[in-house]
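> sequence plus predicted model, see below.
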Amino acid sequence: MLNIFAISGSLRAASTNSALLAALAQNAPAGCRVTLYDGLGRLPIFNPDDEGERTPPEAAALIEAVTAADGVIISCPEYAHGVPGGLKNALDWLVSRDAAVAKPAMLVHASPRSLYARAALSEIMRTMSFVLFEETALEIVLIGKKPPEMEAILTTAENRLAMRAAVQGFAASIRSRT
């Protein structure tokens, strides 16, 4: 069983990115478990002085989850042409650890307008030594939709198949590395 850890870069209750990741978890193929991270808003601001024995429990839990995962999936909105501060903060907690080194990662998108954030996030993650899986791109347009509309879009047969195929491709890539 592959353990895939999913992080939404949005803190909004009705986040399209979080909805996409939840649907991905529900449509994960056999042999894959997608676990959604819910601690982004509770992470303290990264401070290198708080690493090691002083690492806050919320940050330690994130580090342990990423370390234990076989792969990471991130869905992220774009704020002012960049990566939201909360997600960047979470990634900063991983920088001086081995959690990201050679860790397979995939980006999925809920908006076609997040081109700057996609580029910035890809650059950040490559710099951190994540191995980005880019063979299968998953973009399901949910921008501007309310929760009932998001659910209707995410439960179509076409989108369920697309989500399953994206995770299957990512899983195959992870398995081929071991």
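Received it, and whenever you're ready, just let me know what you need.
> hey, let's count contacts and neighbours off CA atoms from now on
Fine.
> please identify the buried residues of stretch 1-13?
Neighbour-count burial for stretch 1-13 flags 3-11 (criterion: 16 or more other CA atoms under 10 Å).
> got a list of contacts for it?
17-18, 21, 31-38, 40-41, 65-66, 68-77, 83-84, 86-87, 171 (CA atoms under 8 Å, 6 or more residues apart in numbering).
> and that stretch, how far apart are its ends?
Across stretch 1-13, the terminal residues are separated by 30 Å (CA to CA, to the nearest Å).
> starting at the chain centroid, how far to that stretch?
Mean-position distance between stretch 1-13 and its chain equals 5 Å (CA atoms, centre = their mean, to the nearest Å).
> show me what counts as buried in stretch 170-178.
170-171, 174.
> reformat those as TSV; add distance to Glu158 and secondary structure.
TSV is the format used below for the buried residues of stretch 170-178 (distance: CA to CA, whole Å; DSSP: H, G, I helix; E, B strand; the rest coil):
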residue	distance to Glu158	secondary structure
Phe170	18	helix
Ala171	20	helix
Ile174	24	helix
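> also this one, for the comparison:
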Amino acid sequence: MTTVLTVSGSLRAGSTNSAALRTAGVVAPPAMTIRSFAGMGDLPHFNPDDDHDPLPPAVAGLREAIGAADALLLCTPEYAGALPGSFKNLLDWTIGGGEMYGKPVAWLNVSSSAAPTGGAGAHDSLRTVLGYAGSLIVEAACARIPLSRNHVGQDGLIADPAVREAISRSLTALAAVGTPDAR
């Protein structure tokens, strides 16, 4: 059984990033458990002086969730050509704990086709931060799946079969590396 932690880089209620990750929970292979981290908004501003035990509860929860996962699937928007500040803050809190080291990680890029750079700036920034964290980026599981808000149904999920299949392929590729026996 592979446990994948999903983390949305968006705090927006109607986020297509969050919808894609909720949909991942529905289309995941049977041997995969999807857990979502929803505490990004609760994290304090990162300060290296505070990166010691006892950790702020929200930070301890983040690190515990990452440590318990076999792999991570991220999905983030781009703001001002880079990662949103709240998501960068979350990633900053992961560096000192070491839970990300060697952890298989992939991301979905759901920027709409109208986005000027297609989210490339955010994903370049993400690649840099994950490199510092020592994460194992699973390129075969990273995917660009352009979405717009009208792809998201009333239930907060994406019903489009092609989108669901693309998300499922990403999860399958992540599981191939994220399964503890595969490492």
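Ah, there it is. Remember, predicted model here, so these are calculated numbers, not experimental data.
> follow-up on the earlier one: can you tell me which of the buried residues of stretch 1-13 of the first structure are in helices?
Here DSSP state H is the test, and the buried residues of stretch 1-13 of the first structure give no hits in helices at all.
> can you show me the helices along the first structure?
Using DSSP H, helices in the first structure cover 16-26, 57-68, 85-94, 115-127, 147-154, 157-177.
> for Phe133 of the first structure, find the nearest of those.
Of all the helices of the first structure, the one in closest proximity to Phe133 of the first structure, counting by CA to CA, is helix 157-177 (6.6 Å).
> what's the offset of that closest one from the middle of its chain?
14 Å.
> elements contacting that helix?
Applying 3 or more CA pairs under 8 Å, 6 or more residues apart in numbering; DSSP states H and E, one finds that helix 157-177 of the first structure contacts helix 16-26, strand 138-139.
> just name the most buried of those.
helix 16-26 (a mean of 23; mean count of other CA atoms under 10 Å).
> identify all contacting residues around that one.
Helix 16-26 of the first structure is contacted from outside by 6-10, 33-36, 75-77, 109-110, 140, 142-143, 145, 150-151, 154-155, 163-164, 167, using CA under 8 Å, 6+ apart.
> and Met150 of the first structure, what is it in contact with?
Residues near Met150 of the first structure by CA under 8 Å, 6+ apart: 16, 19, 142.
> with Val108 of the first structure as the reference, measure out to the first one.
This points to Thr16 of the first structure. Relative to Val108 of the first structure, Thr16 of the first structure is positioned 11 Å away (CA to CA).
> got it, and Ile174 of the first structure?
Counting by CA to CA, the separation of Ile174 of the first structure from Val108 of the first structure is 16 Å.
> what does Leu89 of the first structure align to in the second structure?
Slight slip there: residue 89 of the first structure is Asn, not Leu. Using TM-score structural alignment as the criterion, Asn89 of the first structure maps onto Asn89 of the second structure.
> what about the closest residue to that match other than its chain neighbours, neighbour count?
Leaving aside its sequence neighbours, Asn89 of the second structure sits nearest to Phe46 (CA to CA, 6 or more residues apart in numbering; 6.0 Å). Neighbour count for Phe46 of the second structure, taken as other CA atoms under 10 Å: 16.
> ok, Phe46 of the second structure - contacts?
Phe46 of the second structure neighbours (CA under 8 Å, 6+ apart): 89, 92-93.
> quick one: which of those is nearest Gly119 of the second structure?
Asn89 (18.3 Å).
> all good on my end, thank you.
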